[in-house]
Each structure stands twice: as structure tokens, then as C-alpha cells.
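> No sequence on hand, only this structure:
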């Protein structure tokens, strides 16, 4: 149980508390059992307010800088790795391409690819405890559909349908353990709204 409490604190510090943030409901599968927790990830997004039907436009999802702690109540956070963030292609639009820009402190080259109808940003890391890092901005080029509204949202509806996943490695005394963490946004309001005219 003590290891679980330290993991909760670690996840709470992934993003600054004074930034606008998405709230994720998360589940960590540890050697001590499954535990639920909450995670704030500071994120904002941009998209045009209006576009004409059947024209191209871009949405950009930007995660703010965060810092991992080195130690929490005697537990050492060794690293976070294999972080994956998923952004669904909005309804009433068609995917054309996706690019990544910026990002720092990731100790690997991020990648983005389309999986089904979802743009998937992957960072293998590892990001060590105590490191300051920032995910790259994900820009998705789309073609608008017919008249209506296009909303950008985060992916995820449950622990079994996560929008954010990663591995957290923690050391306590002589024991190191890696906990896979699966998260979904709760609530999940629209990050952007574009009117198609």
C-alpha cells in the first residue's frame, strides 16, 4: 500500500497545478494489485473557429512542461517510459497527416502514426526521475466534412480503452517494480470546436 501511495503523488506531479489541465482517471497494475488514481496533464489545443466544407485545416494539441520528482516519502522514482498519448480523428473530418514539433527532455525521438482512426504519439524514453520534460506539439492536418461542427477531444472511455498509457519504475529499499498505468479522460470536454460552413 505504501508503494501505491507514493505512485499517486508521483503522478500528481507530472504537470504544474496552475496550468489548464485534462484530468485522467488512471489504473496502475502493480505487484501489490490494481489501484486507481487521478492524473492531471496540462494541455491546450488550437483549431480555426470556422472552415468551409471540404477544405483542409490543422488542429494542434500542446502539452505543457512538467517535472518528475526524484523521491517521494522514501521511494525513488527511477524512470517513466513508453508513454503513449492518443488523439482521435474528429467526427466530420478526414485525416490527412500528422507532425510533431518541439518537445524536450524525452531521451528518445517521439513518433506519431495513425492507428485506425486515432493519431498516436509515442515516447519510449526513459524519462528519469527529477527530469524536466515536455511532450512535442501534435499537429494533425484534416479535411473538413459537411456543414456542422468538428470537435477535438482526447481519446479514452475506460481503463480498457485508455487515451494515455505509460510505465513507471519505482525503487523502495532493494526492491524495484514497474507499474503499467492506463488512463482515460474524466471528464472529457471538447478541446476545440470548429464550425463547418
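Structure received. Everything numeric in this text was worked out from a predicted model, so none of it was measured.

> C-alpha only now, for contacts and for neighbours.
Will do.

> Whatever helix or strand residue 41 lives in: what's the following helix or strand?
Element membership for residue 41 (DSSP states H and E) is strand 33-46. Next helix or strand after strand 33-46 toward the C-terminus (DSSP H and E): strand 50-51.

> Touching that next one from outside, list them.
Strand 50-51 has contacts (Cα atoms under 8 Å, 6 or more residues apart in numbering) with 57, 144, 194, 195, 196, 197.

> The fourth one contacts residue 152, correct?
Spelled out, that is residue 195. No. Contact between residue 195 and residue 152 fails when scored by Cα atoms under 8 Å: they sit 11.8 Å apart.

> and the comparison structure, right after this:
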């Protein structure tokens, strides 16, 4: 959370600004915990909770951050989605801890395109179906296609698993299979 607040405030390379962010985060956490303690999820509208949180932070800086970090995303749409997700997570919950666990979806599987995953990292990444029909643009621009391929595979911190069929080994994306073979990526045939 502090890293995100440092980015929101543009304090990533300034030690004194980082210290202020730490102090502000501690203050925000204290205030939010006190408010949540007196407003249980069963009787508090999710929209009210989000508004309370937004009242504790610099919305101008947050708007600027959302605009720069999520190109094309509208702040009000992001907040609306946040409210809807919080409402779904709070449905039937008695404690905020349960709401936050549900909201975070720590055990969920995240499905992303290679482009959308840029800058993220996961323990295990699956490439579902390396097929020519899914990598149709590769033939038009192999350099960009290879770059996109590496953006996707570099999201894996510990394990990377590919699924495919043998037919595409000689198709327009054969170079991708050659790179994997040259890198020593083991194959398991479940055919």
C-alpha cells in the first residue's frame, strides 16, 4: 500500500516525501479502522465506505495517478467498479476482515491478456493455447509478436506452463516453439 501511495504522491525517489507518505498512511489506517469498527459491513452501504475512504485521501492526486497508470480508464468508472466489487464482497459478511479477504480474492485465478499483464508478476503463469489463430498478428510483425510473447512469459516468477497442440509447431508461429526448445523448456505430451 505504501508503494502505491508513494506513486500516487510522486514520492518514489524522495526520502522525506516517502516518510510523510508512511506517516499519512499510518494516520489513514488509524482513521479508517476506527470508522470501520463503528460501521459493520452488514449495516453499512458499500458506497458509504468508499466515500469515507475517498474523504481520507487526496482525490486530485489519486485521479492523476489513475489517469497515468491506467491509460483510458475513467476515474469515476474505476470508483464505480470499486464500489460494486466491495458491495459484492460485503454481501452477507459479518466482519470487515472477511469482506477484505473476499474483495482481494487472494486465491483467485487472474485471467489477463499479455498486453494487460505488463508490469505485473505472478508465481505461476499459464499460456493457454499457443495457437496460430490466437497469435494471428505474429506473422505480420514477428518482432512485435515476439516482444508480446516475452511480456507474457516474463510475468512468471517461478513457473511457466504452456498448452498447445502439435499442429502449430510448423505454422506461422513456429519460431516461438523454436525459441522455447532452444531455451530448454521441457515438453510433456498428454496426447
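That came through fine. Treat the numbers as computed from the prediction; the structure is a model and nothing was measured.

> TM value for the aligned chains?
The TM-score (TM-score structural alignment, normalised by the length of the second structure) is 0.21; 69 aligned residues with a Cα RMSD of 5.4 Å.

> Neighbour count added to the contacts of strand 50-51 of the first structure, as CSV?
Converted to CSV, those look like this (neighbours: other Cα atoms under 10 Å):
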residue, neighbour count
57, 18
144, 27
194, 19
195, 17
196, 20
197, 14
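
> Tell me the one of those nearest residue 112 of the first structure?
Residue 112 of the first structure has its nearest neighbour among these in residue 57, at 18.3 Å by Cα to Cα.

> how about that closest one, secondary structure?
strand (DSSP: H, G, I helix; E, B strand; the rest coil).

> can you map out the strands along the second structure?
122-127, 156-162 (DSSP state E).

> would you list those in a markdown table and tack on mean neighbour count and distance to residue 22 of the second structure?
Below are these laid out as a markdown table (neighbours: other Cα atoms under 10 Å; distance: least, Cα to Cα, whole Å):
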| stretch | mean neighbour count | distance to residue 22 of the second structure |
| --- | --- | --- |
| strand 122-127 | 15 | 26 |
| strand 156-162 | 14 | 28 |
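
> Of all those, which one is nearest residue 6 of the second structure?
That would be strand 122-127 among the strands of the second structure, by Cα to Cα, at 22.2 Å.

> list the helices and strands the closest one packs on?
Packing partners of strand 122-127 of the second structure (3 or more Cα pairs under 8 Å, 6 or more residues apart in numbering; DSSP states H and E): strand 156-162.

> by contact count, what packs against the strand it packs on?
Applying 3+ Cα pairs under 8 Å, 6+ apart, we find strand 156-162 of the second structure packed against strand 122-127.

> For stretch 54-69 of the second structure, list every residue counted as buried.
For stretch 54-69 of the second structure, the neighbour count (16 or more other Cα atoms under 10 Å) marks 62, 63, 65, 66 as buried.

> tell me which of those residues is nearest to residue 174 of the second structure?
residue 66 (38.8 Å).

> I'd say that closest one and residue 76 touch.
No. The criterion here is Cα under 8 Å, and residue 66 of the second structure misses it with residue 76 at 10.1 Å.

> returning to that earlier point: now the buried residues of stretch 54-69 of the second structure as TSV including distance to residue 32 of the second structure?
Conversion of the buried residues of stretch 54-69 of the second structure to TSV gives the following (distance: Cα to Cα, whole Å):
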residue	distance to residue 32 of the second structure
62	17
63	20
65	21
66	22
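
> Restricted to helices, list those.
62, 63, 65, 66 (DSSP state H).

> helices or strands up against the strand holding residue 41 of the first structure?
helix 2-12, strand 21-30, strand 56-63.

> Let me have the ones you listed in JSON lines, extended by distance to residue 95 of the first structure.
Formatted as JSON lines, these follow (distance: least, Cα to Cα, whole Å):
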{"stretch": "helix 2-12", "distance to residue 95 of the first structure": "32"}
{"stretch": "strand 21-30", "distance to residue 95 of the first structure": "24"}
{"stretch": "strand 56-63", "distance to residue 95 of the first structure": "10"}
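
> tell me the most buried of these?
strand 21-30 (a mean of 20; mean count of other Cα atoms under 10 Å).

> Disregarding flanking residues, what is the spatial nearest neighbour of residue 141 of the first structure?
residue 58 (4.5 Å; Cα to Cα, 6 or more residues apart in numbering).

> So in the second structure, which helix runs the longest?
Max-length helix for the second structure by DSSP H is helix 15-38.

> Please name every helix or strand in contact with that helix.
helix 2-9.

> Quick one: closest of the helices and strands packed on strand 33-46 of the first structure to residue 164 of the first structure.
strand 21-30 (8.3 Å).

> so that closest one versus strand 56-63, what angle?
With axes from the mean of the first three to the mean of the last three Cα atoms, to 10 degrees applied, the angle from strand 21-30 of the first structure to strand 56-63 works out at 60 degrees.
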